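Participant: okay, predicted coordinates and the sequence, questions at the end:
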Amino acid sequence: MSASESTQADADAGSWEAVRELPPSAKLVAKTLEYNDTLTQSQLAEETLLPPRTVRYALNRLEEVGVVDSRFSFSDARKRIYTLSIEDAA
């Protein structure tokens, strides 16, 4: 990878451009988070009608490209809450 390709990849990380190359399930999860702010994995599965395993895979892919943040739930520490971390292009 050349320096210019590396710079472009860094610029795309954490943006909708990074999501563009991901599977459709990851795009659906990202859009669902965009409209719902924060959700757990089970809530995402319910909202998207995707199997929990597919949602887990999508979240892993979204975290790899830096567009989803996760934290532990204060009400139930066994669960994680996911938030989309893409800044709106203005």
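Facilitator: On my side now, so go ahead.

Participant: C-alpha only now, for contacts and for neighbours.
Facilitator: Fine.

Participant: quick one, helices of this protein?
Facilitator: Per DSSP state H, the chain carries helices over the ranges 3-12, 16-20, 24-36, 41-48, 52-64.

Participant: so can I have TSV of these showing mean neighbour count?
Facilitator: Shown next, in TSV, are those (neighbours: other Cα atoms under 10 Å):
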stretch	mean neighbour count
helix 3-12	12
helix 16-20	16
helix 24-36	17
helix 41-48	17
helix 52-64	17
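
Participant: next, the one to line up against it:
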Amino acid sequence: MGVSDTEAVTTGEGDATSWEAVEDLPPSAKLVAKVLEYEDTLTQSQLAEETLLPPRTVRYALSRLEEVGAVDSRFSFSDARKRLYTLSI
């Protein structure tokens, strides 16, 4: 029983540590992270629609989230001009 308790604490701490990096970011970055948590994968324009934030603000939020390693991005297969963003924490 002690081993499973330790594992639960370790995984819990990992999640908390990941989100701690986001806690120091601006509110817009936190909002974008939360939307990605619920929606899984979105483009920058879809994030702007979902968050009701201006595209420039979403772009800044995504760059800050990428700096702390909270977001992964990849090119869209359907449109190589667009990038798809997913939460990595």
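Facilitator: Perfect, I can see it now. Remember, it's a predicted structure, so these values are computed and weren't measured experimentally.

Participant: after superposition, what is the TM-score?
Facilitator: Once superposed, chain against chain, the TM-score is 0.81 (TM-score structural alignment, normalised by the length of structure 2); 75 aligned residues with a Cα RMSD of 1.5 Å.

Participant: circling back to that earlier point, nearest to residue 83 of structure 1, of the helices of structure 1?
Facilitator: helix 24-36 (6.4 Å; Cα to Cα).

Participant: by contact count, what packs against that closest one?
Facilitator: Contacts defined by 3 or more Cα pairs under 8 Å, 6 or more residues apart in numbering; DSSP states H and E place helix 24-36 of structure 1 against helix 16-20, helix 41-48, helix 52-64, strand 80-84.

Participant: what range in structure 2 matches the last one?
Facilitator: Residues 83-87 of structure 2 are the counterpart of strand 80-84 of structure 1, counting by TM-score structural alignment.

Participant: superpose on structure 1 and give me the mean offset of the matching stretch.
Facilitator: Its aligned residues in structure 1 lie a mean 0.1 Å from stretch 83-87 of structure 2 after superposition (mean Cα distance after the TM-score superposition for structure 1).
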